[in-house]
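Participant: sequence first, predicted model second:
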Amino acid sequence: MIVRIMGEGQWKLADSTFVELNALDDELLEELEGGDEAGFRRTLHALLDKVRERGEPLPDDALEPSELILPAFDASLDEVRAMLSDDGLIPG
């Protein structure tokens, strides 16, 4: 799976990482719905850190289609809300 973090680049992750990312996405969605800014910030950073830790960065000149696009680390609650589907940032 290819994941893009807006403003940073792309990482290639094993499909097995999806379960971990989805759990963090569920937590993020709850915090967004509850207006928990501190929890939202903490979970967003954990989600992005997990991508960076578990993924292999692609070269800057790689033009791979991203299967998942995540917000930048400094995205606001409103910016992330605009990116959400019914399932959160990560479908499924």
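Facilitator: Arrived safely, thanks for sending.
Participant: please make it C-alpha for all contacts and neighbour counts, starting now.
Facilitator: Will do.
Participant: hmm, Gln10 is touching Leu48, no?
Facilitator: No. Gln10 is not in contact with Leu48 according to Cα atoms under 8 Å; the separation is 11.4 Å.
Participant: here comes the other one, which I'd like you to weigh against the first:
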Amino acid sequence: MIVRIMGEGQVRLADSHLTELDRLDDELQAEMENGDGPGFRRTLTALLAKVRELGTPLPDDSLEPSELILPAEDATLEDVRELLSDDGLIPGGT
């Protein structure tokens, strides 16, 4: 799976990591629903760090279609609300 982090680039991520990322996505969604700004910031940072850790960066000149687009680390709670689907940032989760 190709994941784009807005403002950073793309990484290739094995589908087997989606369960781990989905847990963070669920936390992020709950924090957003509760208006928990500090929790939102902490979890978004953790989610993006995990994608960077588990993924393999693609070259900057690569133009692969992204299957998942995540917000930049400095995105606001309002910015991320606009990106959310009913499933959170990572579709198909719990």
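Facilitator: Arrived safely, thanks for sending. Computed from a predicted structure; not experimentally measured.
Participant: list the contacts of the residue nearest the centre of structure 1.
Facilitator: By Cα atoms, centre = their mean, structure 1 has its centre lying nearest to Leu70, at 3.7 Å. By Cα atoms under 8 Å, 6 or more residues apart in numbering, the contact list for Leu70 of structure 1 reads 3-6, 48, 89.
Participant: quick check: the farthest pair among the residues you listed?
Facilitator: Met6 and Leu89 (12.8 Å; Cα to Cα).
Participant: look at those two and report which has more neighbours.
Facilitator: Leu89 (23 against 13; other Cα atoms under 10 Å).
Participant: can you get me a residue count around Ser16 of structure 2?
Facilitator: 9.
Participant: that's a helix at it, yeah?
Facilitator: Yes. Applying DSSP: H, G, I helix; E, B strand; the rest coil, one finds Ser16 of structure 2 inside a helix.
Participant: tell me the secondary structure for Ala72 of structure 2?
Facilitator: Ala72 of structure 2 ends up coil, using three-state DSSP.
Participant: counterpart of stretch 19-38 of structure 2 in structure 1, which residues?
Facilitator: Alignment of stretch 19-38 of structure 2 against structure 1: residues 19-38, by TM-score structural alignment.
Participant: what's the closest of the contacts of Leu70 of structure 1 to Ala14 of structure 1?
Facilitator: Nearest to Ala14 of structure 1 out of the contacts of Leu70 of structure 1 is Val3 (Cα to Cα; 10.5 Å).
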